[in-house]
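Colleague: Output the structure for:
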Amino acid sequence: MSETLSFDVVIVGAGPAGLTAAIRLKQLCQKTGKDLKVCVLEKGAEVGAHILSGNVFEPRALEELFPDWKERGAPLSTPVTDDSFIFLTERNFFRLPTPPQMKNHGNYVISLANFCRWLAVQAEALGVEIYPGFAVAQCLFNDKNEVIGVETNPVGLDKEGHPTEQYEPGVQIMSRHTLFGEGCRGSLTKQLSEKFGLQRYAQPQTYALGIKELWEISPEKHKPGTVTHTIGWPLDQKTYGGSFIYHMENNQVSYGLVIGLDYKNPYLNPYEETQRLKLHPYLKTLFEGGRRISYGARALNEGGWQSIPQLGFPGGSLIGCSAGFLNVLKIKGTHTAMKSAMIAAETIFEALSTNTQPQPGLYDQRIRQSWIRDELYPVRNIRPGFKAGFWLGMVNAGLETYVFRGQAPWTFSHHEDNRTLSFAAESQKIDYPKPDGKITFDRLSSVYLSNTNHKENQPCHLKLRNPETPISYNLKYFDAPEQRYCPAGVYEIIKDNMTRTYRLQINGQNCVHCKTCDIKDPLQNISWVPPEGGDGPRYPNM
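Modeller: Down below sits the predicted model:
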């Protein structure tokens, strides 16, 4: 028999949105004298273990949540002191004017993982119950198709899914309302979107893959608060993306490359692009003499305003990056994710206080009436403008920013990222330099720095709908792009020399939970689901 727990509100995901929602609910309880039992479930081994972001943080939503955040000791200790926007060619660089939305006066370079750990302390002080290591497997519904809770993964299954001596069934956690703050491409959010048709009135979501490294550099090169973004090389003119270099505290630098997952060349390898970018003269001197501390990767939503799905449904709501509130031009989404969570919390508190459910569409309406809309709507055409290529995308961005000021009488559409690959026979292979072990590194040594661990004797959490597709379709037409787009070396094509046949090997223990395979696989044949609770990366301060 499954164990059953009951709460008024269950929140899936202890990211900035999930924790903010929990805090706001408890603040409203304190203000009104009411009491709601609030629970946050986190699949990572601890809060922050699976959190990865740049991150230049805009404190707007935090000011609303905790006006006294400085006195509370929020880990925002490195204010931005300088902004640079750089265009790279293969050997040279040119400084460009920084778009007004990318100027960071008043913002902070932070570790989002550490910020979430601080939020968790604030939440628990208010009476929120937080359960790390609880990976949620499925939603629970009543006979009216309303969400009534969730069920966690069973533990102690072997690779074939059979119970071992350590078997324990999943825990059913019942709730009056469930908030889903799983982050980008959440497995439950996918289920809910399909069940309730949440995306039917919105544009398809489009994504990017962010690959990040944390470095400790020489003190004489370190300039706390310096924020640099680059565009151009090493990406071709048909591929959207750019890099970030953020100087944090303690001689640390946050470096990474973000690549739009609508890229066309199946031979493009996002991990290798991230490595060779460090060899550019503009960046190489920064890393020379330094040491790499950590590594990780994560997909992020880039669809913007027109891709936000229906947020509320019977018994539940989407918050944060489960829905996708990233401001692509600002390259920021934490503050908008937090604001969405506050609006959701306020909406459901009003309803639960009178023993009802939120009025259908009310949460969505309040999002449209908030400053989230004021921020995301004007930049809605920036990202899809790059479908026409880099230079036309830049021209469109300039027109949208300086001429139309976000009020153009049209809205561009998005396309599904898995449909954009060209056939391998029509594409050019890319020759990447071999790693030198000092500035550039191989994938497996990088995965080691992510502290990724999965119990070996458990069902693989990367599911194939059709086990024949990787060879009969992906290998045949695209030369198995999963070998290259995965930043952790999870997928390998193995050739049997005796039979001259091929098979796909899935090294699930390497997975850093970036969800790229779930997004980019051409036929959507790969489905990411959470492994046993606590498994995966264990990021220290990413």
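
Colleague: Only C-alpha atoms from now on, for both contacts and neighbour counts.
Modeller: Fine.

Colleague: for the stretch 201-350 of the chain, what spans make up the helices?
Modeller: Assigned by DSSP state H, counting those that start in this stretch, the helices in the stretch 201-350 of the chain fall at 270-277, 281-287, 334-352.

Colleague: Residues contacting the last one, please?
Modeller: So that's helix 334-352. Helix 334-352 has contacts (C-alpha atoms under 8 Å, 6 or more residues apart in numbering) with 16-18, 20-22, 24-25, 28, 57-62, 65, 176-177, 317, 319-321, 324-326, 357-359, 362-363, 366-367, 372.

Colleague: again, only using 6 Å
Modeller: By C-alpha atoms under 6 Å, 6 or more residues apart in numbering, the residues outside helix 334-352 that reach it are A17, T20, A21, L25, A61, I319, G320, F325, Q357, P358.

Colleague: Can you list the buried residues in it?
Modeller: Of the residues in helix 334-352, those buried by neighbour count under the rule 16 or more other C-alpha atoms under 10 Å are 334-349, 352.

Colleague: One more sequence to fold, the one below, so I can look at both together:
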Amino acid sequence: APLDVPVTEDKFLFLSETGAKAVPNWALPDNFKNHGNYVISLANVTRWLGQQAEALGVEIFPGFPAAEVLYNDDGSVKGVATGNMGIGKDGEPTENFQLGMELHAKYTLFCEGARGHLGRQLNEKLKLGKDADPQVYGIGIKELWEIDPAKHQPGLVIHTAGWPLESDTYGGSFLYHIDNNQVMVGFVVGLAYTNPYLSPFEEFQRYKTHPAIRKYLEGGKRVSYGARAMTAGGLMSLPKLVFPGGALVGDDAGFLNAARIKGSHAAIKTGMLAAEAAFDAVQAGRTSDELTAYPEAFKQSWL
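Modeller: The predicted model follows:
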């Protein structure tokens, strides 16, 4: 498996404009203690998992996004249709046009991440969120840097809170030293901020100028960058997870645990729980009903 770098040191810093106060290690909550864990590239792990799945006979269709939910006559979910390919900028078919495919299934698990477009349609149509609090969102911006080897400490994990965000806006940062003189640096801003002039991207740029962070990045170069929405409402914002013929998994349901900075773990675990429920249902000859065993198993699990 593509395990990268074992964690060697944890730091949690509260930043002011020029200073940084480190939380003593004995006072760190357990979720900030990462000894025995690895700093990994999620892209590499996902590629590796894809190979394991294909070796077991799972078919994977990368590059074919699911565009719409298909329903049976009784209202249960029948599957999904992929989008049409080869559409020009003007919305008209080009010579490469290819009609989308319908994929029918006994059960369809929706695992699109935060604000997944099909998950949101299901939520509205089936009123899955009617007994839950509204979902709360954040944005995470991440960059991969190649830094000066003299400044690189493989396995160093730093989290920060405080500056440049005001005390009424939740957020924070992470800076992980991985292998090959690279660091992953990211910044999260809660999207409930009230200052209309706040720009999460600009706050991230300011953060990188802080002396405690700048010292690692100076003289380095940015290799790549990206951003994504995050669900941060927690347990109170979870919708109903199952409906006839399908289920919501991971961030499509909102399983990220913001307090513990754990999203991938929750996505993997809910995927496993939903898969086990679907497997048992198919073994028992069931089809297109509600996988009630999945939310029950979630309630019994460590998650």
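
Colleague: Determine which two of the contacts of helix 334-352 of structure 1 are furthest apart.
Modeller: The span of the contacts of helix 334-352 of structure 1, defined through C-alpha to C-alpha, is set by A61 and Q357 at 25.4 Å.

Colleague: In a markdown table: the helices of the stretch 201-350 of structure 1, plus distance to E302 of structure 1.
Modeller: As requested, these are arranged in a markdown table below (distance: least, C-alpha to C-alpha, whole Å):
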| stretch | distance to E302 of structure 1 |
| --- | --- |
| helix 270-277 | 17 |
| helix 281-287 | 26 |
| helix 334-352 | 13 |
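
Colleague: Any idea which of these gets closest to I308 of structure 1?
Modeller: Counting by C-alpha to C-alpha, and looking across all of those, nearest comes helix 334-352 at 11.6 Å.

Colleague: out of the contacts of helix 334-352 of structure 1, who's nearest F7 of structure 1?
Modeller: Distances from F7 of structure 1 to those, taken as C-alpha to C-alpha, are shortest for L25 (12.8 Å).

Colleague: what stretch of structure 2 does the helix or strand in which that closest one is found fall on?
Modeller: Secondary structure assigned from DSSP states H and E places L25 of structure 1 in helix 16-32. Following TM-score structural alignment, the aligned partner range for helix 16-32 of structure 1 in structure 2 is empty.

Colleague: next one: stretch 447-459 of structure 1
Modeller: Mapped onto structure 2 with TM-score structural alignment as the criterion, stretch 447-459 of structure 1 occupies no residues.

Colleague: Just confirm I519 of structure 1 is within a helix.
Modeller: Yes - remark: I519 of structure 1 belongs to a helix, assigned using DSSP: H, G, I helix; E, B strand; the rest coil.

Colleague: Identify the residue of structure 2 aligned to it.
Modeller: Residue correspondence, TM-score structural alignment: I519 of structure 1 in this structure matches nothing in structure 2.

Colleague: Need the counterpart of A61 of structure 1 in structure 2.
Modeller: If you follow A61 of structure 1 across to structure 2 using TM-score structural alignment, you land on a gap.

Colleague: Now for A61 of structure 1: which residues touch it?
Modeller: With C-alpha under 6 Å, 6+ apart as the criterion, the residues that contact A61 of structure 1 are H335, K339.

Colleague: For it, what is the enclosing helix or strand?
Modeller: With secondary structure defined by DSSP H and E, A61 of structure 1 is part of helix 60-65.

Colleague: Buried residues in that helix, which are they?
Modeller: Neighbour counts using 16+ other C-alpha under 10 Å place R60, A61, L62, L65 of helix 60-65 of structure 1 among the buried residues.

Colleague: Could you dump those residues into TSV with distance to N269 of structure 1 added?
Modeller: Below are the buried residues of helix 60-65 of structure 1 laid out as TSV (distance: C-alpha to C-alpha, whole Å):
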residue	distance to N269 of structure 1
R60	36
A61	36
L62	37
L65	40
